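# show me how the following folds:
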Amino acid sequence: LTPGQPWAGLGVLAERLVALGDLPPQPTGEPPAASAPAQYTPALVEAVTAFQRRHGLEADGVLGATTLAALNVPPAARAEQIALQMERLRWTPVLQGPRMIAVNVPEYRLRAYEYAGGRITLRLSMAVIVGKALDTRTPLFDEDMQSIEFSPYWNIPPSIARGETVPRLRRDPGYLARQGMEFVSAAGVSTDTTPEMLGAVLAGQARIRQRPGPLNALGDIKFVLPNNDNIYLHHTSAPTLFGRSRRDLSHGCVRVEEPVALAQFVLQDDPAWTVERIRAAMAQPKPVFVRLPHPVPVIITHITVVVQDGRPHFYGDLYGHDRKLASLLRQHSAKPYDAVRAGSAAGVIGPK
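Predicted coordinates for the structure are as follows:
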């Protein structure tokens, strides 16, 4: 349903949007359905756009299948979703130091906080790209960011080399040079794409890395937080992807939209690292390593309900963690969830 189109369900749509707080109520006090417009009006379009924004959807004002499905989620299900986030937040570590970084996977967002004088202040908020829900999910963990690598090499993980890079090089040997890649082995660095070298990569006797530069998959900065999954935060050579509403597109690492601002945040204890120096380091032809004066805690979590400006914002269960948590809780105590389900549920929006 696009602006200006007629639809028999507009009255029910208006009622639902008023109930959810995305459409102002009628000044006369009449039910929205009583004066439902014959066409999809600008006021309704604006309300649907606000609803989409609160539910992590493409905020285009178009009422399609995905938006309709979100509008038809009953209040009981939303209550259960909120309860699950309260449980998850209960055991999520917070306030581990004067500064911290939190990445919320289903929201595709990073926030950086400062804690001082008993107050938490939000310093940064930016879009991120996370691991694909299908097969390369970003793991959830709590680790310290300890260093930054400007103009990094991308050492291609063995799993990606075996499953993607080596097969591509067998089909197209020139791909190595075009992408600024090279082989690294005990014999040194090579750019000769030979069957023997590819066999060495598959046998774990050589690796493939991508040199610093505009094609580098890590972009021009890498934020290092040692962990068993080899996950880190980094920029990207494809920044246009941040414009998408769904951003589970990586092999597991977290790509950040504003790397310079994040570098300023984590390096603020060292006044020598100005914006100009950060940008200069990102443009170097070889890597520049910087150890942080004080490690910064980083939490990667999966919270599907976030309160912003006093309003709840709901996001999809991207990796299925809500579903798993609900199942585990029901095994121990079914009563709270039975009570939630017994609550009243709204009707389904659709043509009359």
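# alpha carbons only for contacts and neighbour counts from here, please
OK.
# which helix or strand contains Glu80?
For Glu80, the host element (DSSP states H and E) is helix 75-90.
# need the next SSE after that helix, C-terminal direction.
Note on helix 75-90: by DSSP H and E, the next helix or strand toward the C-terminus is strand 99-104.
# which elements pack onto that following strand?
Helices and strands in packing contact with strand 99-104 are listed as strand 109-116, strand 288-301; criterion 3 or more Cα pairs under 8 Å, 6 or more residues apart in numbering; DSSP states H and E.
# now those strands in a markdown table, with mean neighbour count and distance to Leu89?
Output for the helices and strands packed on strand 99-104, formatted as a markdown table (neighbours: other Cα atoms under 10 Å; distance: least, Cα to Cα, whole Å):
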| stretch | mean neighbour count | distance to Leu89 |
| --- | --- | --- |
| strand 109-116 | 18 | 16 |
| strand 288-301 | 18 | 9 |
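# out of those strands, which comes closest to Glu182?
Glu182 lies closest to strand 288-301 among the helices and strands packed on strand 99-104, at 19.3 Å (Cα to Cα).
# list the contacts for Gly131?
Taking Cα atoms under 8 Å, 6 or more residues apart in numbering as the criterion, Gly131 is in contact with 137-138, 248-254.
# change it to 6 Å
Under the criterion of Cα atoms under 6 Å, 6 or more residues apart in numbering, the contact partners of Gly131 comprise 137-138, 248-252.
# any idea how far Cys253 is from it?
From Gly131 across to Cys253, the span is 6 Å (Cα to Cα, to the nearest Å).
# again with Ser237
Noted for Ser237: a distance of 14 Å to Cys253, by Cα to Cα.
# could you also give me the structure for this second sequence? I'd like to compare it with the first:
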Amino acid sequence: MQEELNKGSGRQWDRRLLLVNMERRRWRMDDTPQKHQKYILVNLPSYHLEAVDGDKVLSMRIGCGTLKTKTPLLQSMVERMDVNPQWIIPMSIVKESIAPHAGNRGYFRSRHYFIRERATGKVVDPALVGAGALMSGDYRVIQEGGAHNSLGRIIFRFKNNFSVYLHDTSSREVFSREDRGVSHGCVRVERPFDLGVFLLGDSTSLTVQKIRYSMMADVSPVGKKYEELPPEQKAVADTLKRKMLIGSVKVNPRVPIYIYYYTLYPDHEGVMRTYNDIYGYDDVIYRYLRNYMGS
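Okay, the predicted model is just below:
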């Protein structure tokens, strides 16, 4: 990259592109993915994830935050996977999208939402909770785990201050789009099962078999009283292989994850690639750098 900058014969936008991305690189010198044998790298402008283990690379498409709800940049360690997670819906989404439908049982049922009172932990009939109560913080709106869950069948958790994670999605059509800025900040991954196998490092283990079964199974009866299930769910419950179901899986050893933002970055073969400045960060950095550049 430095050689390209020193040539001085490139177009102005080439020089600008090099400068802003070299500045980004300077911020990240303490810890870089290449210092590790095994890691996950998400470069947001590329809309791709690379899971690297030595010379083996697993690549997949991602969806990330919109321009309004940007995915934050961070580095952390993947600690665990949760299969068929429930989604505790953020208050911002409750206020914007759910509160207008307060009291409507059909709305909640069709989206597999339920309401839990925070103080007691009891599940409450949606018809009994008004918009004001939903927005008070005394109740949580939760989406059941399973095929219809917005987090998909599996979520990959790591410590961060933004409550963002990597996860599957029930909206698979996202990955056929060119512009995949679609989420509220989390990163949706195209090949979640393969990513889980990568993290565990053993594709033949019983744990992996359980993950595969759990991601395919109809888990809608799980956690509900059998006598209260409708006939179709009782039929599912009767055939469910409960010993093959798995909820949470620890990732040991933990795997480093980097969520970066580079509009110029080498791919896993070392070829430099350019990407669109999806969040407009290049302009911000370049304006700052111009204060230190000669005319």
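# who has more neighbours, Ser237 and Cys253 of structure 1?
Neighbour tally, Ser237 of structure 1 and Cys253, criterion other Cα atoms under 10 Å: the higher count belongs to Cys253, 22 against 15.
# for structure 2, just list every one of the helices.
Defined through DSSP state H, the helices belonging to structure 2, from first to last, are 2-7, 12-27, 91-93, 105-110, 131-134, 192-200, 206-216, 231-239, 281-289.
# tell me the most buried of those helices?
helix 192-200 (a mean of 20; mean count of other Cα atoms under 10 Å).
# quick one: average offset of it versus structure 1, please.
Between helix 192-200 of structure 2 and its aligned stretch in structure 1, the superposed structures give an average distance of 0.6 Å (mean Cα distance after the TM-score superposition for structure 1).
# so which of the helices and strands packed on strand 99-104 of structure 1 gets nearest Asp144 of structure 1?
Ranking those by their distance to Asp144 of structure 1 (criterion: Cα to Cα) puts strand 288-301 first, at 4.2 Å.
# read off where the closest one ends up in structure 2.
Aligned by TM-score structural alignment, strand 288-301 of structure 1 falls on residues 247-260 of structure 2.
# contact partners of that stretch?
Where contact means Cα under 6 Å, 6+ apart, the residues beyond stretch 247-260 of structure 2 that reach it are 39-43, 73-83.
# for Gln2 of structure 2, state which of those residues is nearest.
Closest to Gln2 of structure 2 out of these is Asn43 (20.8 Å), distances taken as Cα to Cα.
# before we move on, back to that, now the buried members of the contacts of stretch 247-260 of structure 2.
For those, burial is judged from neighbour counts taken by 16 or more other Cα atoms under 10 Å, and it is met by 39-43, 74-83.
# centre-most residue in structure 1?
Centroid-nearest residue in structure 1, with Cα atoms, centre = their mean: Tyr108, separated by 2.1 Å.
# give the contact list for the counterpart of that residue in structure 2.
Residue-level alignment of Tyr108 of structure 1 against structure 2, with TM-score structural alignment as criterion, gives Tyr47. Listed by Cα under 6 Å, 6+ apart, the contact partners of Tyr47 of structure 2 are 61-62.
# doesn't Ala43 of structure 1 lie inside a helix?
Yes. The assignment for Ala43 of structure 1 by DSSP: H, G, I helix; E, B strand; the rest coil puts it in a helix.
# what sits against Pro106 of structure 1?
By Cα under 6 Å, 6+ apart, Pro106 of structure 1 lies in contact with Leu318.
# what's the spacing between it and Arg90 of structure 1?
Pro106 of structure 1 sits 18 Å away from Arg90 of structure 1, taking Cα to Cα as the criterion.
# for Tyr113 of structure 1, same thing?
Look at Tyr113 of structure 1 and Arg90 of structure 1: by Cα to Cα, they are 19 Å apart.
# and what of Val166 of structure 1?
Between Val166 of structure 1 and Arg90 of structure 1 the computed distance is 45 Å (Cα to Cα).
# what of Gln96 of structure 1?
Here the distance between Gln96 of structure 1 and Arg90 of structure 1 works out to 15 Å (Cα to Cα).
# go on, His313 of structure 1?
Noted for His313 of structure 1: a distance of 19 Å to Arg90 of structure 1, by Cα to Cα.
# got it, and Leu44 of structure 1?
Relative to Arg90 of structure 1, Leu44 of structure 1 is positioned 38 Å away (criterion: Cα to Cα).
# and what of Gln146 of structure 1?
Using Cα to Cα, we find Gln146 of structure 1 at a distance of 26 Å from Arg90 of structure 1.
# repeat for Val306 of structure 1
With the distance defined as Cα to Cα, Val306 of structure 1 ends up 14 Å from Arg90 of structure 1.
# what of Pro173 of structure 1?
When Pro173 of structure 1 is compared with Arg90 of structure 1 (using Cα to Cα), they lie 52 Å apart.
# check Arg207 of structure 1 too.
From Arg207 of structure 1 over to Arg90 of structure 1 the distance is 42 Å, taken as Cα to Cα.
# cool, Met100 of structure 1 as well?
To Arg90 of structure 1, Met100 of structure 1 is 18 Å away according to Cα to Cα.
# what do you get for Glu15 of structure 1?
Counting by Cα to Cα, the gap from Glu15 of structure 1 to Arg90 of structure 1 is 35 Å.
# Leu241 of structure 1 -> structure 2?
Using TM-score structural alignment, Leu241 of structure 1 lines up with Val174 in structure 2.
# list the contacts of that match.
Applying Cα under 6 Å, 6+ apart, no residues contact Val174 of structure 2.
# before we move on, back to that, adding distance to Asp192 of structure 1, write the helices and strands packed on strand 99-104 of structure 1 out as TSV.
What follows is these, written out as TSV (distance: least, Cα to Cα, whole Å):
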stretch	distance to Asp192 of structure 1
strand 109-116	40
strand 288-301	27
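# of all the ones you listed, which lies closest to Glu276 of structure 1?
Ranking these by proximity to Glu276 of structure 1 (Cα to Cα) places strand 288-301 first, at 14.8 Å.
# how far away is the aligned partner of Val128 of structure 1 in structure 2 from Cys186 of structure 2?
Residue mapping for Val128 of structure 1 onto structure 2 gives Ile62, with TM-score structural alignment as the criterion. Taken as Cα to Cα, the spacing of Ile62 of structure 2 relative to Cys186 of structure 2 amounts to 10 Å.
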